[in-house]
Every structure is written in C-alpha cells, then in structure tokens.
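**Student:** Sequence isn't available, so here's the structure alone:
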C-alpha cells in the first residue's frame, strides 16, 4: 500500500507509530457524559484507518499460541483504548489477560446497560410528574 510502512514479515507498522493516543483521539469516554456513541464512532474510524479494526471486532485472531506480533498489536490497541477512558472506567473494565475485543465488549455492555437503566429512570420521573398551572 502506498505510504504504508511494513515490517520484514509483511505486517502493518502503522499502529506502532502512535505513542500518544490523546493527540489523535480528543474524546475521553466518561460515564457521566453522554458521549459513548461519539467516542465509539470516532474510535472505530480511527482503528480502521490504522488497519487494526479486526482486533476490535474480533475477526483478527492469533495464528497460534505464540503469535507475538498479534499479541503485541492487541496490547498496543488496549493501551490506545485505556488512553481514551476516564480512570473510573479503566478500573471498571480492566481484566488480566483480556484482549482488546473483550475490553470493547465490556465497555459496550457497560454503556448499553447504563443507557437502559437511565431510560427507565427518566420514564419513571416522567410518570411521577404532575402538571401544574
């Protein structure tokens, strides 16, 4: 591909060029801000641009137990993800030996579950309201 660096084994070197994700990812995901959908779209687009979207959606799998390149890219991608989360979210989703795909699913579940609870809370508040004159 034009302009794309690669290693001698043919792997994509583009992800290795990013050391400070916050310079490229201005959105920080926070439970208190309703920015999950924006963060998700931005992050998916960003990852597609760097050729690592397969790690995110789970279609990229290691070639074996000792696929060091896959593990390195997956770990790098996890660091990117952690770099765009608040500390409280990091504490909620960090699990030893997880992949970025499982991290992504945990974040998604956290926000979707939270969204449903928030909708129920708002509906309850709406039902409790009385019209005044």
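**Tutor:** It's in. Predicted, not measured: the structure shown is a model, and the values here were computed from it.

**Student:** From here on, just use CA atoms for contacts and neighbour counts.
**Tutor:** OK.

**Student:** quick one: contacts for residue 51?
**Tutor:** For residue 51, the residues meeting the contact criterion (Cα atoms under 8 Å, 6 or more residues apart in numbering) are 12, 14-15.

**Student:** One more: residue 25?
**Tutor:** Each residue near residue 25 by Cα under 8 Å, 6+ apart is listed here: 42-43, 84.

**Student:** quick one: the helices in the chain?
**Tutor:** Using DSSP state H, the helices of the chain run over residues 36-49, 53-57, 68-82, 87-93, 100-128.

**Student:** Rebuild the ones you listed as CSV, extending it with distance to residue 28 and mean neighbour count.
**Tutor:** As requested, the helices of the chain are exported to CSV (distance: least, Cα to Cα, whole Å; neighbours: other Cα atoms under 10 Å):
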stretch, distance to residue 28, mean neighbour count
helix 36-49, 7, 15
helix 53-57, 18, 19
helix 68-82, 10, 18
helix 87-93, 10, 13
helix 100-128, 13, 14
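
**Student:** Which one of the ones you listed lies nearest to residue 23?
**Tutor:** helix 68-82 (11.0 Å; Cα to Cα).

**Student:** okay, pairing it with this:
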C-alpha cells in the first residue's frame, strides 16, 4: 500500500467532478478547472498537460535515428486511468467525437480543448451578444440568472475576451430593468463603490426571498347576501341570521 499511486484510489470520478461536459451546456470552463484540480491533487496533471519532450540527439549522417525509450508500464496504466476519467465525465456525443484507438489522455484533452475553444473570434462575438442581452425575465430565479451571467463571463475569458469585475456587476444590474427586482438594481447602481458580483447576487436573492414570503394583498371582504324567509303575515322578507354580519331589512309592498 505504501507504493500505491494516489490516482489508483479513485473509485468514482463523479464524486470529484460532478459536471458532465456536453456540447450544448457550454460548461467547459468549470469542467476543465475541476479536472485540472483533481489531476493535481492525485499527481497526474502531467498526463493532460505534459511538459515539452526533451530534444533527442540528432543521428549522425547515414545512421538511423535512435529508438524512443520503451514506455513505462506504470505510466501507461496511469494514463489509461486518466483517459477513463475524461471519458467518464463527458456526454456520449462528445465521447464518440473524440474517441480513437490508442489515444492518450493528453490527446483526448487537446481534442476537447479544440472543440470548445477553436475559432475564438466568432465565439467571442456570439458570447458577447448573449452576455449583453441577458435579463432576469428569461429565468425563474435570480440565482439562475446570476449563474448564467457568470458562466458566460468565464467563457468569454476562455476566448481571450475577458469581462472585468465591474462589467459583470453592471450587466447584472442592467438585466434587472423592468423586472420584479428593478428596485434592487437601482440601489446597487447607486452604491459607492460598486459591490462585487457575489455581494450583488446575495442582495438579489435576499430580496427575491423576501418578496416570495410577503403575504398577498388583502382583498375586499365579500359577504354573500343573507338568505331570506317570507313572512306571510306582515309581507316582510326576514333575513336569516348570520353571525358577525350586518343585514338590511327591506319592506315588501303590501299584498
């Protein structure tokens, strides 16, 4: 047990990386960050981010180049383990896209990076448009709205179009215009200095919670008309008594 590599002790990768990377959910940034943290903790980061190989000595004229050193069996086993982690945390569609025989973990990692980070200029324009037009009205909760803003900001950073901390908060405020939390947005905008993203998010969620717990406005009390019973002797309609209600007596014309 003393010589057992830490990576071998991982029995369920989902306990460490609960995100499933899909083409549609655009969660490459948090997925890749969690994966790198996990690989660092279990001493296999070099399997997805390998160091540049050493320069091999050139062969003399007329001689065959030297053969590469034989693969270390332990390294091969660990690389296959990391490759399993990658395959186990992506969707079936992505798996079929990057799967190829004898691939290394680094090759699979690079393939995913190319899928999500290729063509940066076009992706930056698309993401910037989504970021600028995002509003609270498109979401059921303030938490979901803030989460989507943060995801888009992270994606913009990945395509070399980072969003500053103040831009993120200002866009959060801008997306509140005309919504149920418009008043909070005005308050945040007037705060000096501007609060950071997480403080602004906390205030939104607190106000949303307060509004959800606020009792509904009292509606006017509706009292149904009291049923009456005819009085043949006096020609009166005598209302039946309802506790707590005031009723009006009306005389019927004499028959």
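**Tutor:** Looks like it arrived, so ask away. As the structure is a computational prediction, the values presented were derived from the model and not from experiment.

**Student:** between the helices of structure 1, which gets nearest to residue 19 of structure 1?
**Tutor:** Nearest of the helices of structure 1 (Cα to Cα): helix 68-82, 8.6 Å.

**Student:** Which part of structure 2 matches the closest one?
**Tutor:** Under TM-score structural alignment, the match for helix 68-82 of structure 1 in structure 2 covers residues 73-87.

**Student:** Now check residue 22 of structure 2 against structure 1: what is it aligned to?
**Tutor:** Matched to structure 1 by TM-score structural alignment, residue 22 of structure 2 sits across from residue 30.

**Student:** In JSON lines, list the helices of structure 1 along with distance to residue 20 of structure 1.
**Tutor:** As requested, these are exported to JSON lines (distance: least, Cα to Cα, whole Å):
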{"stretch": "helix 36-49", "distance to residue 20 of structure 1": "14"}
{"stretch": "helix 53-57", "distance to residue 20 of structure 1": "19"}
{"stretch": "helix 68-82", "distance to residue 20 of structure 1": "8"}
{"stretch": "helix 87-93", "distance to residue 20 of structure 1": "17"}
{"stretch": "helix 100-128", "distance to residue 20 of structure 1": "18"}
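
**Student:** Which residue in structure 1 aligns with residue 35 of structure 2?
**Tutor:** Under the alignment defined by TM-score structural alignment, residue 35 of structure 2 is paired with residue 43 of structure 1.

**Student:** Same question for residue 115 of structure 2.
**Tutor:** When structure 1 is aligned by TM-score structural alignment, residue 115 of structure 2 is paired with residue 110.

**Student:** ok, that match to residue 71 of structure 1 distance?
**Tutor:** Shown here: residue 110 of structure 1 relative to residue 71 of structure 1, a distance of 25 Å by Cα to Cα, to the nearest Å.

**Student:** ok so, going back, ok, and what's touching the match of helix 68-82 of structure 1?
**Tutor:** Where contact means Cα under 8 Å, 6+ apart, the residues beyond stretch 73-87 of structure 2 that reach it are 7-8, 13, 44, 47, 95, 104-105, 108-109.

**Student:** so which of those comes closest to residue 129 of structure 2?
**Tutor:** residue 109 (28.1 Å).

**Student:** ok now do the nearest residue to that closest one once chain neighbours are set aside, which residues does it touch?
**Tutor:** Counting by Cα to Cα, 6 or more residues apart in numbering, the nearest residue to residue 109 of structure 2 once its immediate chain neighbours are dropped is residue 48, at 6.1 Å. For residue 48 of structure 2, the contacting residues are 105-107, 109, by Cα under 8 Å, 6+ apart.

**Student:** of these, which stay in contact in structure 1?
**Tutor:** With the contact criterion set to both residues aligned by TM-score structural alignment, their matches' Cα atoms under 8 Å, the contacts of residue 48 of structure 2 that also touch in structure 1 are 105-106, 109.

**Student:** Same list (those) but as JSON lines, adding distance to residue 239 of structure 2.
**Tutor:** Below are these laid out as JSON lines (distance: Cα to Cα, whole Å):
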{"residue": "105", "distance to residue 239 of structure 2": "87"}
{"residue": "106", "distance to residue 239 of structure 2": "88"}
{"residue": "109", "distance to residue 239 of structure 2": "84"}
